[in-house]
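Chemist: Generate coordinates for the sequence data below:
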Amino acid sequence: LTLADAPLMSALAVLPRFAREARLAILAVIGVAVYFPALAAGLPLTGATPNGLLGRAARTLRLAR
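Modeler: A predicted model of the protein is given here:
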């Protein structure tokens, strides 16, 4: 987002009104577009997928009995 902010600020400088609001909205969309794919890619790599967590919890509960 930091890398996109400066070019976005100069591109939106021609807007007479709502330039800051438009910049904020565009940065939010970019943030969502980067965050969720990174989350989806990172969870399986770390083994923190819900299925992995549920399976691990079930194995732990079976061992505790």
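
Chemist: from here on, contacts and neighbour counts on C-alpha atoms
Modeler: Will do.

Chemist: Could you name the specific helix or strand carrying the residue positioned nearest the centre of the chain?
Modeler: Against the mean C-alpha coordinate of the chain, by Cα atoms, centre = their mean, the closest residue is Tyr35 at 1.6 Å. Per DSSP states H and E, Tyr35 falls inside helix 19-46.

Chemist: same question, Asp5
Modeler: Going by DSSP H and E, Asp5 is part of helix 2-11.

Chemist: Determine how far that helix lies from the middle of the whole chain.
Modeler: Between the centre of helix 2-11 and the centre of its chain there are 19 Å (Cα atoms, centre = their mean, to the nearest Å).

Chemist: another one to check against the first:
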Amino acid sequence: MAIVINLDVVMAQRKMGLTELSQKVGITQANLSILKNNKAKAIRFSTLDEICKVLQCQPGDILQFVED
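Modeler: Below you'll find the predicted structure:
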């Protein structure tokens, strides 16, 4: 089982860069980069909530289950 984070895809669709998103969400670029590059082991619901608000998307647009 694998959860894939498609944050980079959603950011590209919204034409939003890492710096702008990190400022609007209120988390560091380093932590956002970890999410964007599928290196994260967990994400707080509050962080996911803010990302979805800023990008005007649903959690399912960012998180995807891919079977091994």
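
Chemist: what TM-score comes out when they're superposed?
Modeler: Here the superposed chains carry a TM-score of 0.27, computed using TM-score structural alignment, normalised by the length of the first structure; 34 aligned residues with a Cα RMSD of 3.5 Å.

Chemist: moving C-terminal of the helix holding Tyr35 of the first structure, what's the next helix or strand?
Modeler: Per DSSP H and E, the first helix or strand lying C-terminal to helix 19-46 of the first structure is helix 50-64.

Chemist: Specify the angle between that next one and helix 19-46 in degrees.
Modeler: Angle, helix 50-64 of the first structure to helix 19-46, by axes from the mean of the first three to the mean of the last three Cα atoms, to 10 degrees: 40 degrees.

Chemist: how far does helix 50-64 of the first structure sit from the chain's center?
Modeler: So, by Cα atoms, centre = their mean, the centroid of helix 50-64 of the first structure is 27 Å from its chain's centroid.

Chemist: one step back: counting contacts, what elements does the helix holding Tyr35 of the first structure pack onto?
Modeler: For helix 19-46 of the first structure, the packing partners by 3 or more Cα pairs under 8 Å, 6 or more residues apart in numbering; DSSP states H and E come out as helix 2-11.
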